[in-house]
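Enquirer: let me see the structure of the following:
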Amino acid sequence: MLAVLGFVAVLALTTGLIHLYLWKRLVRDTTHPGRWRRVGGIAALVLALLVPATLLGTQAGLYWLAWPGYLWLAVMFYLLVVLVVLEVPMLVTRLVLRRRLAAAEPTTAAPEPVLVAAAEPTTAAPEPGLVGAAGPPEPPAAGAVTAAGHDPGRRLLLARGAAIFAGLTATGITGYGVRTALGPPRLDRVQIPLAKLPRSMDGLRIATVSDIHLGPLRGRAHTERIVAAINRLDADLVAVVGDLVDGSVAELGPAAAPLRDLRSRYGNFFVTGNHEYYSGVEEWVQEVDRLGLRVLQNQRQEIRARGGVLDVAGVNDLDATGTTGLAAGPDFAAALGDRDPSRPVVLLAHQPLAAVEAAHYGVDLQLSGHTHGGQVVPFNLVVRLAQPVVSGLGEVDGTKVYVTNGAGFWGPPVRVGAEPQISLVELRSA
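Expert: Down below sits the predicted model:
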């Protein structure tokens, strides 16, 4: 819970700064002082508070906050991205307009000398246009250039155009992302050669799924659809590589129950992800085991199939490092240290980063999730800074790493550039 509160605090500060920027670009720059600017300011404040309120509220069971809060989080993200991208062309456009206005400004001619008559004073009113004529100055016409070289009318029009473009783009991308995230998971088939795999085991198939994320926005129907899709694959093994839930067994036990219907020839396996540690990992380990999945907690299982032998190992999530008991952190030595090195081994580990340590134990293949494939472009670029592989097949120090995009989502019900996915990994003898 402390980890969640810390995350919410950081997110609240970040979203506060983001909403300040959005207020400047979408409200202050597009309105005159007065009623509408005040309304926009209040709306920005309410939306800024909605994000941390949603995260805390859903933890407390206020699930009605989930849809408006998470949808706004997605729209906010894409508003920020589009407006930041527009900063450069907007700046260039303002500079070009300023130069054109300055070039079009008429030059002031030097005054002609005026002859002054001698002697007698006159009381006649001066003629218009003569030096010394009285009268107030003419007010500047609408659209006139100010002393600073700006045209307020054109600047306002430019700001409103950018705001409309950003709003339409952000809502359009979010709508597409919602449709993708709530749609059926795509099947990804991949063949991976393993040098140690016996020829008799060539073609062994492992159905791999991660990041199902049962929670306030996804329930039992989501699990049923995933189970049905996996069962259609007629796989030899099933691997569920973490982040099954975002909530307790009491809240989500019925939603996870369809997992008991998973079918495979040689076994169904599960390893913990970081979100299990936010949701009561001890209870979930027992619940998943009760549903018929073998939970590999720093353990290894020998698979004898087709006249060959394969080791399937699993480690607890990296985020549990330093903990003990049933919720203990990863222990690669316990899972891999005393195995027969002539056998191929497939390691189930939630985070791709685990491959850095797994490579020291000669792991042939690691199956992971966690990244969601980035979930929303361009966030995938940020994920690359933390994980060695974001999506698909890669390699870390000689260990092959396959990362599936996940079948669910976390936070906003949005996926852009990373469809939900179930993967069928086919092992081939090299």
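Enquirer: going forward, measure contacts between C-alpha atoms and count neighbours the same way
Expert: Noted.
Enquirer: just the endpoints, please. Distance across stretch 337-356?
Expert: 15 Å (C-alpha to C-alpha, to the nearest Å).
Enquirer: quick one: distance of it to the chain centre.
Expert: 28 Å (C-alpha atoms, centre = their mean, to the nearest Å).
Enquirer: ok, stretch 270-288 next?
Expert: 23 Å.
Enquirer: check stretch 155-175 too.
Expert: The answer for stretch 155-175 is 21 Å, by C-alpha atoms, centre = their mean.
Enquirer: likewise stretch 251-270?
Expert: On C-alpha atoms, centre = their mean, the centre of stretch 251-270 falls 27 Å from the chain's centre.
Enquirer: who's in contact with that stretch?
Expert: 214-215, 219-221, 223-224, 227, 230-231, 234-242, 245, 287-288, 291-296, 303, 305, 314 (C-alpha atoms under 8 Å, 6 or more residues apart in numbering).
Enquirer: now with 6 Å, please.
Expert: Identification of contacts with stretch 251-270 by C-alpha atoms under 6 Å, 6 or more residues apart in numbering yields 219-220, 224, 227, 231, 235-241, 291-295.
Enquirer: sequence B follows; please return its structure for comparison with A:
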Amino acid sequence: MMYVYFFLFLCLYGLACYYVAFNGYRWLKRSFGFGYRRSYTIIIVFLSVAFIASFIVSSRLLELIGGYWLTIVGYSLLLLPLVNLIYFLSGRKPLIHLLSGYILSFCFLCILIIGSFNAWSPTIRHYDVSLTEEPTQEIRFLLGADFHFGTVIGMNHFERFLQLVEQESPDAIFLAGDIIDDNMDAFIEEQIADGFLQLDAPLGVYAVPGNHDYYGGDLSLLTQELRSNGVTVLLDEHIHVDGLFTVIGRKDETDFDRKSIAELMEHANEQLPIIMMDHQPHETVEAATYNVDMIFSGHTHRGQLFPGNLLTQAIYENDWGYKQIDQLHSFTTSGFGFWGPALRIGSRSEIIMITVKL
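Expert: Predicted structure coming up:
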């Protein structure tokens, strides 16, 4: 069955690429008399194959080119029908045809430039919450997720994260999954795990796995690497931190042996504020019913590329940012990295800083 789905995907992807290529060639030919069909075909085939090949061959260049091309194809499927309709309603005027191509080209250029900036230039979002009516102290938490370390995202981007951590000086750091992008190869080669030793937080650094941490079958190795570099990885486990709060870290939904919230809460000290880490924010409402005080998630990327954010909003109770449900304070980050195209439209790479009053 998997091969059938893959074949259908290839057919649909091929048709989409052909549709975009056909419209592009027609614009070039009618507007400028472009006649280099063979060269044009070779370029289009290379761009189209690059995306597929990037899943087979470990190549940063192929992944970047394939991701950019996939994004252009996706937005073309949204914009080209509208452009063609306007051209048809205008009486097929050559000037309209020429201008439409220029406008689309400008739009694609903006998508690549703005999308790259949003992906590679992370921001910090600040929130303040109070867990008691009469707080006596403040603790600063840093939440990061969806690093997707791999062929494209490496140590250079991690250095940006380390700089932000040093700048913010949090009391505790929470890493809500998807540390790697499906396999450990690049993570090991670039010795990214060593960078986690630089994370300085007096109340500890805590992590849970995300779905991509499972896909390559390297979760045990990833867990070992993180733990040996000062990160407390919680796999359906909990830990009491200096008598201040309890952290419960969940396995990802990908793991069929994952415990329920009810099972995890059996051994939690409800006299302390309970902070739950769950990569995918599917069970946010359920967590509220079990008196969890805070829940940290990632996974959604806030859709990463518009209009993906509309889909994540429809799926998740809190797909991005902050939402309070009864006593529960839910935080979902759009992530520090990205998956697939090295672009973000309608979202931005980020970390979240939370000042918690206890």
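Enquirer: please state their TM-score.
Expert: Scored by TM-score structural alignment, normalised by the length of structure 2, the superposition of the two chains gives a TM-score of 0.87; 353 aligned residues with a C-alpha RMSD of 2.9 Å.
Enquirer: are any of the contacts of stretch 251-270 of structure 1 buried, and if so which?
Expert: When the contacts of stretch 251-270 of structure 1 are checked for burial by 16 or more other C-alpha atoms under 10 Å, the buried set is 219-220, 224, 227, 235-241, 292-295.
Enquirer: after the longest helix seen in structure 1, which helix or strand is next?
Expert: As assigned by DSSP state H, the longest helix anywhere in structure 1 is helix 66-104. Moving toward the C-terminus from helix 66-104 of structure 1, the next helix or strand (DSSP states H and E) is helix 152-182.
Enquirer: mean per-residue distance, whatever helix or strand comes next after that next one versus structure 2.
Expert: Using DSSP H and E, the helix or strand that follows helix 152-182 of structure 1 towards the C-terminus is strand 186-194. Compared with structure 2 after fitting, strand 186-194 of structure 1 deviates on average by 1.4 Å (mean C-alpha distance after the TM-score superposition for structure 1).
Enquirer: so which bits of strand 186-194 of structure 1 are buried?
Expert: 187, 192, 193, 194.
Enquirer: likewise for stretch 282-297 of structure 2?
Expert: 282, 284, 285, 287, 288, 292, 293, 294, 295, 296, 297.
Enquirer: alignment lookup: the second one to structure 1.
Expert: Correspondence of residue 284 of structure 2 to structure 1, assessed by TM-score structural alignment: residue 355.
Enquirer: ok, average deviation of whatever helix or strand that match lives in from structure 2?
Expert: For residue 355 of structure 1, the element it lies in under DSSP H and E is helix 355-358. Its matched residues in structure 2 lie on average 2.6 Å from helix 355-358 of structure 1 after superposition (mean C-alpha distance after the TM-score superposition for structure 1).
Enquirer: can you give the distance from that helix to the centre of its chain?
Expert: With C-alpha atoms, centre = their mean, you get 25 Å for helix 355-358 of structure 1.
Enquirer: could you point out which element follows that helix?
Expert: strand 365-368.
Enquirer: tell me the buried residues in the following helix or strand past that next one?
Expert: Where DSSP H and E defines the elements, the next helix or strand beyond strand 365-368 of structure 1 is helix 379-383. Neighbour-count burial for helix 379-383 of structure 1, counted by 16+ other C-alpha under 10 Å, picks out 380, 383.
Enquirer: how big's the offset between helix 379-383 of structure 1 and structure 2?
Expert: Mean deviation for helix 379-383 of structure 1: 1.7 Å (mean C-alpha distance after the TM-score superposition for structure 1).
Enquirer: sweet, I'm off.
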